[in-house]
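Participant: dropping the sequence and predicted coords here.
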Amino acid sequence: MQTIPKWMQGLAVTVGGHGVVSHVGTAGLRMLAFKSGLSGELTAALRVRGRQVVHDRGQVLSDLGVMIADGGTAIRHIRTLRDQGELFGPVASASTAWRALEEVTARQRDKIAAARAKARRRVWELIAARHGSVPASRTCYGDLGEWIVIRLDATIQLCHSDKEAAAGTFKGSYGLFPLTAWCDNTGECLAIKLRPGNAGANTICDHLEVLAAAIAQIPPKHRGRILITCDGAGATIELLAFITTLNTRSRRAHYSVGFDLDERARSAITALPADVWSCVLDDAGQARDRQEAGTAELTGLLRHSAGGDKLATWPAGMRILVRREKPASGAKLTDFEKARGWRYQLIATNTPAAALPLQQGEARHRVHARVEDFIRCGKNTGLASLPSWSLAINQAWCIAAAIGCDLLSWLRLLCCEAELAIAEPSTLRYTLLHTSARLVRGQRRRTIKIPHTWPWAH
């Protein structure tokens, strides 16, 4: 006979509890949207003169962002808030949320972006007040100080063929190919643009649009030092030329991007003397064995070699760095790499050598890989699921998902400590957002009583 486990003994389920609510941490997230000014700015941005609605569209969009941050993956999941009116008050229905997303036009997207930028300006002031400054971007050799780092990268959103603009991707899958921009300092999603699945990885008009939108999200007082990074697929002459034009007397705009291992680069690598290779820094900032990995600069050979300037069409001041490493088992190599026994990665940057030594330049670009973590967390916060066949509605949904990503970043930076200050969305949901508690009324107040036994009750 099977023994009944101790935790099951005497356990019964009845209907009759009262005053118990769940997702109480999400109420804090909704309060953060209000106190930061985000909800109010969205309300003002989406208000239509002469039109009366039961649920103003700015609050609906804000609630969608909160719901997505809470883990919602479909518009109908707004019931998570709506079904707990005792805690959240009146919340729009799923059908109203659908209409709100459907009404977002291109002009309204611009207004929403301006509203997010205004709220972000206030939040960054609060972040600086709490931490002393906006967090600096980290590298293995130290942080980048006052530099604000914008990381660009595209990602594949898998979806069915009935969705508008869905197409075959370069990886053989099917879906869309949005381009995203993230702030490395804070983890915020600054901009996102949905694109067809067969969109080019280096489509310049898309990169310029997303980059301009991302820079507009950075508060003006923090735009004095901006670093833009992307991988080799997104690096083009036009993009680097545009970044170069952003430099003024009061603003420095630098880039660190991947560069193609083309014929001119291969010739320069072949011409490099063996003793010019320097060691690279590991994740702890310590030098690695040069027999395992090395780095060198190709700028002199490419700019001033006997064959003339091989980078004449590229912006002046661009440096080319190269990293080589012994390839791992199963790595995909070109014929050139197979013949030499090294795997190569090229980096283009306009940061002068006096301000950025060779080893630091290679290490600074290597942490661009953090954008993959941002995208992974973004896909865990609404970006992996598109609710409609309509591209316009899906774009509006992505804006709500970006708001959700921002709210989680603000929660970490303004309200959390220790391990929760760097926690990923799933951890924040388990420890804070999805907490259940009693809601007690008395003396014209409502009090949320969190159980003492909950490990994160404090």
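Facilitator: Structure received.

Participant: use CA for all of it now, contacts and neighbours both
Facilitator: Fine.

Participant: Val440: how many residues sit nearby?
Facilitator: The local packing of Val440 (other Cα atoms under 10 Å) involves 13 other residues.

Participant: helix, strand, or coil at it?
Facilitator: strand (DSSP: H, G, I helix; E, B strand; the rest coil).

Participant: name the SS class of the residue nearest to it when sequence neighbours are not counted, please.
Facilitator: In space, and not counting its chain neighbours, Val440 is closest to Thr447: 5.1 Å by Cα to Cα, 6 or more residues apart in numbering. With three-state DSSP as the basis, Thr447 sits in strand.

Participant: ok, and here's another one to check against it:
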Amino acid sequence: MTITDAIHQAVLKVPASAWTPAAEPDGDIREGAWIAELAGDCLTGWPKGLRLIVRKERPHPGAQLRFTDADGMRLTCFATNTAGEAIAALELRHWQRARAEDRIRAARATGLRNLPLHDTAQNQIWLEIVQIALDLLAWMPLLTLTGRARLWEPRRLRLRLFSTAAQLFTTGRRRYLRLAEHWPWTDVITDALDRLHALPNPG
């Protein structure tokens, strides 16, 4: 939700002891991220039982801070009426939902902004194809990429990996893929292919 001036002032008054380290899905502590629950005047006039959770985290290199940020930390917050749940669990649930929303945004940019065909059945086939492509885009980085490459958007994946010039040839009954040595992301592609081949065969 939007950080109003009242919420921003409430965040500045949160004591250091009230901040709890944010959690990763596997239970580990998320480095550089803390959360706290706000109370007091900033919730005046809100529905009873509403909880306001704020997160502060170190911005990634090169990120521009906003005037609502504080002490060099990026601030975000959300409201929930879920009672009896630890704020770390609530923040993790919200963070994972944000990843789902990000997938939806990527889907709209990839092929779901407009239905290209006139017939309903044809558009249904188009949607199925796009959904298959989105599944591949979701799983491929998780299974084959490491580091920041895992966070690349579909457009960046297309420009850096999928549009790479290469030559496919067969010799000695074996098929080879020859990539351009000068391409900056050749190592990313070859490492990804090695990890793909190393995955266990489900059959």
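Facilitator: Noted; the coordinates are in hand. Note that the structure is a prediction, hence the values are computed from the model and not measured.

Participant: got a TM-score for the two of them?
Facilitator: The TM-score (TM-score structural alignment, normalised by the length of the second structure) is 0.55; 142 aligned residues with a Cα RMSD of 3.9 Å.

Participant: give me the neighbour count for the alignment partner in the first structure of Pro21 of the second structure.
Facilitator: By TM-score structural alignment, Pro21 of the second structure lines up with Cys279 in the first structure. Neighbour count of Cys279 of the first structure, defined by other Cα under 10 Å: 21.

Participant: how close does Cys279 of the first structure get to Arg82 of the first structure?
Facilitator: Using Cα to Cα, to the nearest Å, Cys279 of the first structure is found at 58 Å from Arg82 of the first structure.

Participant: check Asp110 of the first structure too.
Facilitator: Asp110 of the first structure is 28 Å from Arg82 of the first structure, where distance means Cα to Cα.

Participant: same question for Ala181 of the first structure.
Facilitator: Counting by Cα to Cα, the separation of Ala181 of the first structure from Arg82 of the first structure is 32 Å.

Participant: and what of Trp342 of the first structure?
Facilitator: Taking Cα to Cα as the measure, Trp342 of the first structure falls 58 Å from Arg82 of the first structure.

Participant: thinking again about what came up before, just want to know which of Asp110 and Arg82 of the first structure has more residues nearby.
Facilitator: Per other Cα under 10 Å, whichever of Asp110 of the first structure and Arg82 has more neighbours is Arg82, with 18 against 14.

Participant: measure the more buried one to Thr43 of the first structure for me?
Facilitator: Shown here: Arg82 of the first structure relative to Thr43 of the first structure, a distance of 19 Å by Cα to Cα.

Participant: likewise Arg151 of the first structure?
Facilitator: Noted for Arg151 of the first structure: a distance of 29 Å to Thr43 of the first structure, by Cα to Cα.

Participant: which one's more surrounded, those two?
Facilitator: Comparing Arg151 of the first structure with Thr43 by neighbour count (other Cα under 10 Å), the higher total belongs to Arg151, at 28 against 20.

Participant: and the more buried one, what is it in contact with?
Facilitator: Counting by Cα atoms under 8 Å, 6 or more residues apart in numbering, Arg151 of the first structure touches Ala181, Trp182, Cys183, Asp184, Ile228, Thr229, Cys230, His368, Val371.

Participant: quick one: these as CSV, columns for distance to Ile269 of the first structure and secondary structure too.
Facilitator: Putting those into CSV (distance: Cα to Cα, whole Å; DSSP: H, G, I helix; E, B strand; the rest coil) gives the following:
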residue, distance to Ile269 of the first structure, secondary structure
Ala181, 32, strand
Trp182, 33, strand
Cys183, 33, strand
Asp184, 32, coil
Ile228, 26, strand
Thr229, 23, strand
Cys230, 23, strand
His368, 23, helix
Val371, 28, helix
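
Participant: now list the buried members of those residues.
Facilitator: Among those, those buried by neighbour count (16 or more other Cα atoms under 10 Å) are Ala181, Trp182, Cys183, Asp184, Ile228, Thr229, Cys230, His368, Val371.
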